[in-house]
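Enquirer: kindly return the folded structure for what I paste below:
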Amino acid sequence: MTALIPRPRAEVAPGAVHVPGWLTADEQRRLLDACREWARSPAGMRQTRLPGGGVMSVRTVCLGWHWVPYRYQRTADDGAPVKPFPAWLADLGRRAVATAYGHDGGYRPDIALVNFYDAEARMGQHQDKDERSLAPVVSLSIGDTCVFRFGNTRDRGRPWSDVQLESGDLFVFGGESRLAYHGVPKTLPGTAPPFLGLRGRLNLTLRESGLSPDGGAV
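Expert: Next up, the predicted model:
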């Protein structure tokens, strides 16, 4: 579907690139169907408990490596092996990086965190720093629009930029912005494209772990 008012591609910060409407409708449907399968038990979608006892409001399923605060492991919370990271998703990640930067830089993602936001879910400002690799993070949005707050690399305070990420949007951050603080202060319920039949927002973030199969550094 073509937007009434085209949204331009933008470099939000050095190395942080927003490409609106990057995923086609068919690609969004394929990712949604895949996410529904990945969400099933075992090693399915869960709410993550933080070390301080709090529980994240988003629900997450992991591929390739299972994220627990603040590290990765090969088994999910229920003791089942983490679901595999599919080759077709790695290909999509390489294409995303090439779109953002003009080349894929040999990108080899082996982790996906799939987060589901209902109308009340939020994500506080944080850094993606549990990987051994500083290769770019690829973020794909499906479903409801969100406000994505992209900040600086020093702390959770200003300056930051609030970007609306709609269904099908691509956001890549690497280089100088790889360790920028970022989060989702709110979603906009009921804004998902009707063709998806989805209530809520799915966000897939692809990363390079920098880990060997046994968990050591590559």
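
Enquirer: CA atoms for contacts and neighbours, from now on please.
Expert: Fine.

Enquirer: where's the residue nearest the centre of the chain relative to Gly54, distance?
Expert: Nearest residue to the geometric centre of the chain (CA atoms, centre = their mean): Thr205, 2.3 Å. From Thr205 over to Gly54 the distance is 22 Å, taken as CA to CA, to the nearest Å.

Enquirer: what does Leu31 give?
Expert: Per CA to CA, Leu31 is found 30 Å from Gly54.

Enquirer: over to Leu63?
Expert: Distance, Leu63 to Gly54, by CA to CA: 23 Å.

Enquirer: this one as well, want them side by side:
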Amino acid sequence: MRSEPAPGAVLLPGWLEPAAQLQLVAACREWARPPAGLHRVRMPTGGVMSVRMVSLGWHWYPYGYTRVAEDGAPVKPFPELLGELARRAVVEAYGDRAGEIAGATSYAPDTAIVNHYPHGAKMGLHQDRDERVDAPVVSLSLGDDCVFRLGNTETRTRPWTDLELRSGDLLVFGGPTRFAYHGVVRTLPGTADPALGLVGRLNVTVRQSGLSEQG
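Expert: Below you'll find the model as predicted:
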């Protein structure tokens, strides 16, 4: 059932049908291949993230974007498949209220990050602040369920809301919640549909960077 866990945040459970989930998992496997493939990110503090990720369109690094991937290869192009899904997601999430959400009516996604969460992986609370615009973020879940923490825009501490995201769920956050702290507290191993052939969880986040070739 559709819910709005925070102003500007919309959760649509089961938004992706099983066939579309299979298609997206297959696409993620292709995007994950080297060059410019799946990798672990080392933070400026020296720690290494427990998730593995691959960027599309623009390569994300802490804390910015470039056209060159971690291995020195050109970043893979942003797929039209994700562009179509993300634009439809924003329309269906906000509907007639799109005019109230910054960047929703002119949404033009051009970058995505695919995160793979193996068993035991998590992601600390963070803000998506490396984009030059405040257009909504589109998040799609595949595989294992997870506990997703949606916080506030000021601090990593409470108040926050914990959501259980399942395979096929769509979460869009923009407007007042666009810069909220958020993260994955834990995944729930073994909850994925075996038909997906996926171990762990995949999260595909699509964004509008607001970047030009000149940066």
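
Enquirer: got a TM-score for the two of them?
Expert: Aligned and superposed, the two chains score 0.95 in TM-score terms (TM-score structural alignment, normalised by the length of structure 2); 208 aligned residues with a CA RMSD of 0.8 Å.

Enquirer: coming back round to it: which one's more surrounded, Leu63 and Gly54 of structure 1?
Expert: Just comparing Leu63 of structure 1 and Gly54: by other CA atoms under 10 Å the higher neighbour count belongs to Leu63, 23 against 9.

Enquirer: is it true that that one touches Phe85?
Expert: Yes. At 4.9 Å, Leu63 of structure 1 counts as touching Phe85 under the criterion of CA atoms under 8 Å.

Enquirer: corresponding residue for Ala87 of structure 1 in structure 2?
Expert: In structure 2, Ala87 of structure 1 lines up with Glu80, judged by TM-score structural alignment.

Enquirer: count the residues that sit near its match.
Expert: 11.

Enquirer: relative to Cys35 of structure 1, how far out is the closest residue to Lys83 of structure 1 other than its chain neighbours?
Expert: In space, and not counting its chain neighbours, Lys83 of structure 1 is closest to Leu63: 4.9 Å by CA to CA, 6 or more residues apart in numbering. Distance of Leu63 of structure 1 to Cys35 of structure 1, given as CA to CA: 10 Å.

Enquirer: any chance you could map the strands in structure 1?
Expert: Using DSSP state E, the strands of structure 1 run over 10-13, 16-19, 59-63, 66-68, 71-73, 111-117, 123-126, 137-143, 145-150, 161-165, 170-173, 182-188, 201-207.

Enquirer: residue range for the fourth one in structure 2?
Expert: Following TM-score structural alignment, the partner segment of strand 66-68 of structure 1 in structure 2 covers residues 59-61.

Enquirer: ok so, going back, wait, the residue nearest to the centre of structure 1 sits on Leu113?
Expert: Yes. When contacts are counted by CA under 8 Å, Thr205 of structure 1 is listed as touching Leu113 (5.3 Å).

Enquirer: which residues are common contacts for these two?
Expert: Contact criterion CA atoms under 8 Å, 6 or more residues apart in numbering; no residue bridges Thr205 of structure 1 and Leu113 by contacting each.

Enquirer: any idea what Leu142 of structure 2 aligns with in structure 1?
Expert: With TM-score structural alignment as the criterion, Leu142 of structure 2 pairs with Ile142.

Enquirer: show me the contacts for that match.
Expert: 28, 32, 166-169, 192, 201-203.

Enquirer: if we ignore the residues flanking it in sequence, what's nearest it?
Expert: In space, Ile142 of structure 1 is closest to Ser167, 4.3 Å off (CA to CA, 6+ apart).

Enquirer: what does the one you found align to in structure 2?
Expert: Residue correspondence to structure 2 (TM-score structural alignment): Ser167 of structure 1 is matched to Ser167.

Enquirer: quick revisit: ok, so what distance separates the match of Leu142 of structure 2 from Leu113 of structure 1?
Expert: For Ile142 of structure 1, the distance to Leu113 of structure 1 (CA to CA) stands at 14 Å.

Enquirer: common neighbours of these two, please.
Expert: Shared contacts of Ile142 of structure 1 and Leu113 (CA under 8 Å, 6+ apart): Asn203.

Enquirer: quick check: the match of Ala87 of structure 1 vs Gly124 of structure 2, distance?
Expert: Counting by CA to CA, the gap from Glu80 of structure 2 to Gly124 of structure 2 is 30 Å.

Enquirer: leaving out chain neighbours, which residue sits closest to Trp60 of structure 2?
Expert: The shortest distance from Trp60 of structure 2 to any non-neighbouring residue, by CA to CA, 6+ apart, is to Thr66 (6.6 Å).

Enquirer: the one you found: how many residues sit nearby?
Expert: If you count neighbours by other CA under 10 Å, Thr66 of structure 2 ends up with 16.

Enquirer: quick check, it in contact with Ser55.
Expert: No. Between Thr66 of structure 2 and Ser55 there is no contact under CA under 8 Å: 10.0 Å.

Enquirer: in structure 2, what residue corresponds to Ala16 of structure 1?
Expert: Ala16 of structure 1 maps onto Ala9 in structure 2, by TM-score structural alignment.
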